[in-house]
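K.L.:
just need the structure, nothing else, for what follows:
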Amino acid sequence: MARTSQMVQLTDSFERKMDYLRISVTDRCNFRCQYCMPEDIKFENPELLLSLEEMLTFAEACLQLGVTKVRVTGGEPLVRKGVVGFIGQLKAMGFEDVTMTTNGFLLKENLEGLVDAGLDRVNISIDTLQPEKFQFITRRNHFQKVWDAIMAALETPLSPVKLNAVAMRGVNDDEIVDMARLTQEHALHVRFIELMPLNGDTDGVRFRKLFISGKEILDRARTELGDLKPVEKDDPAAPADEFKFDGAPGNFGVITPVSEPFCARCSRLRLTADGKIHPCLLTDLDVPVMDAIRSEEPITEIHKVLWETARVKPAAGLTLPEESRNRTMSQIGG
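P.N.:
Next up, the predicted model:
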């Protein structure tokens, strides 16, 4: 499918350019990470979710309004049948950058297909290098399979590979140096993400106990491993602040939505599997778009919803928000 000629660039009320789309292809996941979802979570009826073809229609409408980058997420995207072909169709549409975030469990057996489909980059979520701790955090005993997938990905055109770890005091903060050292040994870009107050922490007590700031993470890495030099951003809107040790093949960085929010440069929209747009990850603001996608003139109707979404996108969404604490990352397409 050839790229449709661009109309006008989608921008919000604060003149932020909306050029990055995240598509949550499913709310389902084969892990149950403790900071993300409860063990007994109830997923949506699959019949109530958008089809992949409908998601492609939405993506085409976004492409026409200047969206150039798309990330496929979940839940865990690789549990959705047909997602490898879906990535190939996104690439064929003309998106400049097509990426995916995965927990890695199904990655190794899909690597060849993803590379052939044109996937540009992959982010793998892994919060620990210790198998026992991995089982505690994810409630699944799959560390070795994920690690093998990471090593296999480094042997493909997807290298360098990005690793995302959610930082939690008393859980995995003792591994900050070990994770940073990976960047000295492999072409891995390791980023620690500050814990956000989600998943039913209604009074914030557990959040405050576990929270560790990006600054502290960087300070610990510097103390043990030496100076970190800033890496210039390819994209000014990118949320990660990345650094490099002298001679290291990889980067080490932090994503700081709590201690140093980057709302002022946010360029993202999120489409959920059940047909809603989240203009801001950390509010309860949803803009329904399923009816527009299923209308007789879907592109025209989706454009209307996109402009409305851009209009209501807030200036900022995180000051330990009460409104976000009863949501899971799976529900908001994080």
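
K.L.:
rest of the way, CA atoms for contacts and neighbours
P.N.:
Fine.

K.L.:
surely L78 forms part of a helix?
P.N.:
Yes - under DSSP: H, G, I helix; E, B strand; the rest coil, L78 sits within a helix.

K.L.:
which of the three states applies to the closest residue to it other than its chain neighbours?
P.N.:
Nearest residue to L78 in three dimensions, chain neighbours excluded: L106, at 6.4 Å (Cα to Cα, 6 or more residues apart in numbering). Recorded secondary structure, L106: coil (three-state DSSP).

K.L.:
where do the strands sit along the protein?
P.N.:
Here the chain has its strands, by DSSP state E, at 20-24, 69-73, 97-102, 121-125, 161-167, 188-194, 229-230, 240-244, 252-255, 268-271, 276-278, 287-288.

K.L.:
any idea how many residues pack against the residue nearest to L78?
P.N.:
L106 is flanked by 17 other residues according to other Cα atoms under 10 Å.

K.L.:
just C36 next, same as before
P.N.:
By other Cα under 10 Å, neighbour count at C36 equals 21.

K.L.:
which of the strands of the chain sits closest to N30?
P.N.:
Closest approach to N30 among the strands of the chain (Cα to Cα): strand 97-102, 10.7 Å.

K.L.:
which residues does F43 contact?
P.N.:
D27, R28 (Cα atoms under 8 Å, 6 or more residues apart in numbering).

K.L.:
and this one, so I can compare the two:
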Amino acid sequence: MVAVPLVLARRPVEVPEDAPAGTGPLVDTHGRVHRDLRVSLTDRCSLRCTYCMPEQGNEWLARTSILTLDEIERVARVAAAAGITTFRLTGGEPLLRADIVDVVRRLAAISGPDGPVELAMTTNGIRLAELLPALADAGLRRLNISIDTLRRDRFRELTRRDRLPDVLDGIAAAAASRLRPLKLNTVAMRGVNDDELVELVDFAVGHGAELRFIEQMPLDAGHTWSRDAMVTRAGILDALAARWRLVPLPGRGGAPAERFVLDGVVLPSGQPAAVGVIASVTAPFCGACDRLRLTADGQLRNCLFSTMEYDLLPALRQAQGPGQEGAVLDAEIERMLRACVRGKLPGHAIDDPSFLQPTRGMNAIGG
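P.N.:
Model (predicted):
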């Protein structure tokens, strides 16, 4: 498969040269303060999940358009100085990046006005058992691992790869590590894994982890998403309530997951066990969203479902030529960052008839 730039997958925003840079926290026009930057390291993945990407025929980002480690670090330092306190490394699959340990080490060393940033990662778990000691030593602090089924035949059918043993080894390594909190992510799908919801929670509890169920979203590269195939927040909670009494946890803030304590259940650490539900479709949390995204090819996005992007790549690549001062480049990155925040809409409007699914798939946006 030939890698080509996904030119048609973006609608770049033209930011006027005289747009004000601004100072202080990254606050949008709706009063939301942004503290979280999701950094996609690659659009490539070791799985081919049916709800994310086709098995064949994928048009990958050209390798020349992928941000280098120096470029990622530069954007991250500017973002931290502007008030970003958490970086989450995503993909595609971030562990496919050859320099992943160096990425973690250099981003974990960044500090902002409130002190050192917190570095997290979302991964499918493949290669995690091999890389986790080095990642933890480099400064990784939190992990989310995706697992949609515990059944090998079902995993193979869903992901089109027979890699469940590798994922389970990665989860076991994470459970034995010092990285906490540990979270397992499951996309709930009707007729696919909706009969495993309780089993998956039991599995997470046994590994000292919190299971987070995610409503299936319209982010597949093939644009085959159907509301009828979703397991909704209500359906998830009904299934869990048949086994446990769910006690809502207050203080959600800008977190994507609505969390519930499983009454009477404790983790191996002795802490109360909890479960989370991310209901982006039926119970969106846009009003408290504090997240921005940086794609692997240098596009800033202010919403997972946005059809508009702010292109940092030209400025970053011009910096390699003569006469581009570092302070000037940093100021340009901050100007684009603040323009992206100012352009954020009140919500994603999935339920609005005018909603348009992003042309990029989830693997090219970054989770």
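
K.L.:
one step back: mean neighbour count and distance to T11 of the first structure added to the strands of the first structure, as TSV?
P.N.:
Below are the strands of the first structure laid out as TSV (neighbours: other Cα atoms under 10 Å; distance: least, Cα to Cα, whole Å):
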stretch	mean neighbour count	distance to T11 of the first structure
strand 20-24	24	11
strand 69-73	24	15
strand 97-102	22	19
strand 121-125	22	26
strand 161-167	23	28
strand 188-194	26	27
strand 229-230	14	29
strand 240-244	20	22
strand 252-255	25	24
strand 268-271	24	11
strand 276-278	23	15
strand 287-288	17	16
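
K.L.:
of all these, which lies closest to L48 of the first structure?
P.N.:
strand 276-278 (11.9 Å).

K.L.:
contact partners of that closest one?
P.N.:
L269, R270, L271, T272, L285, D286, V287, P288, V289, M290, T309, I332.

K.L.:
for the second one, give its distance to D127 of the first structure.
P.N.:
Between R270 of the first structure and D127 of the first structure the computed distance is 23 Å (Cα to Cα, to the nearest Å).

K.L.:
again, but for the fifth one
P.N.:
Shown here: L285 of the first structure relative to D127 of the first structure, a distance of 28 Å by Cα to Cα.

K.L.:
please apply the same query to the third one.
P.N.:
If you measure L271 of the first structure against D127 of the first structure using Cα to Cα, the figure is 25 Å.

K.L.:
please tell me how far the alignment partner in the second structure of F105 of the first structure sits from R161 of the second structure.
P.N.:
Matched across to the second structure, F105 of the first structure falls on I126, judged by TM-score structural alignment. According to Cα to Cα, I126 of the second structure and R161 of the second structure sit 11 Å apart.

K.L.:
ok, these two, which is more surrounded?
P.N.:
Legend: neighbour count by other Cα under 10 Å for I126 of the second structure and R161, higher for I126 (24 against 16).

K.L.:
what count of nearby residues applies to the aligned residue in the second structure for R222 of the first structure?
P.N.:
Taking TM-score structural alignment, R222 of the first structure has A241 as its aligned residue in the second structure. A241 of the second structure: 13 surrounding residues under other Cα under 10 Å.

K.L.:
and if you look at R163 of the second structure?
P.N.:
Under the criterion other Cα under 10 Å, the count of neighbours that R163 of the second structure has is 17.

K.L.:
and it, what pairs with it in the first structure?
P.N.:
Match for R163 of the second structure (TM-score structural alignment): H142.

K.L.:
wouldn't its match be in contact with K133 here?
P.N.:
No - taking contacts as Cα atoms under 8 Å, H142 of the first structure lies outside contact range of K133: 10.9 Å.

K.L.:
how close does the match of R222 of the first structure get to L184 of the second structure?
P.N.:
The value you get for A241 of the second structure to L184 of the second structure, if Cα to Cα is used, is 19 Å.

K.L.:
distance to D173 of the first structure added to the strands of the first structure, as CSV?
P.N.:
As requested, the strands of the first structure are exported to CSV (distance: least, Cα to Cα, whole Å):
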stretch, distance to D173 of the first structure
strand 20-24, 28
strand 69-73, 26
strand 97-102, 22
strand 121-125, 16
strand 161-167, 6
strand 188-194, 10
strand 229-230, 22
strand 240-244, 18
strand 252-255, 13
strand 268-271, 29
strand 276-278, 30
strand 287-288, 37
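
K.L.:
for P46 of the first structure, find the nearest of those.
P.N.:
strand 20-24 (13.3 Å).

K.L.:
next up, the contacts around the match of F105 of the first structure.
P.N.:
With Cα under 8 Å, 6+ apart, I126 of the second structure has these contacts: S46, L95, R163, D166, V167, G170.

K.L.:
what does L89 of the second structure correspond to in the first structure?
P.N.:
By TM-score structural alignment, L89 of the second structure lines up with V72.

K.L.:
does its match really touch R22, like I thought?
P.N.:
Yes - here V72 of the first structure lies in contact with R22, judged by Cα under 8 Å, at a distance of 5.9 Å.

K.L.:
can you list contacts of stretch 132-142 of the second structure?
P.N.:
With contact meaning Cα under 8 Å, 6+ apart, stretch 132-142 of the second structure is reached by 101-102, 104-105, 108-109, 118-121, 173-174, 179-182.

K.L.:
rerun that using 6 Å as the cut-off
P.N.:
With Cα atoms under 6 Å, 6 or more residues apart in numbering as the test, stretch 132-142 of the second structure has contacts from V101, V104, R105, A108, L119, A120, L179, R180.

K.L.:
want to throw those residues into JSON lines with distance to V192 of the second structure?
P.N.:
Formatted as JSON lines, the contacts of stretch 132-142 of the second structure follow (distance: Cα to Cα, whole Å):
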{"residue": "V101", "distance to V192 of the second structure": "35"}
{"residue": "V104", "distance to V192 of the second structure": "35"}
{"residue": "R105", "distance to V192 of the second structure": "38"}
{"residue": "A108", "distance to V192 of the second structure": "38"}
{"residue": "L119", "distance to V192 of the second structure": "33"}
{"residue": "A120", "distance to V192 of the second structure": "29"}
{"residue": "L179", "distance to V192 of the second structure": "30"}
{"residue": "R180", "distance to V192 of the second structure": "30"}
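
K.L.:
no more questions from me, cheers.
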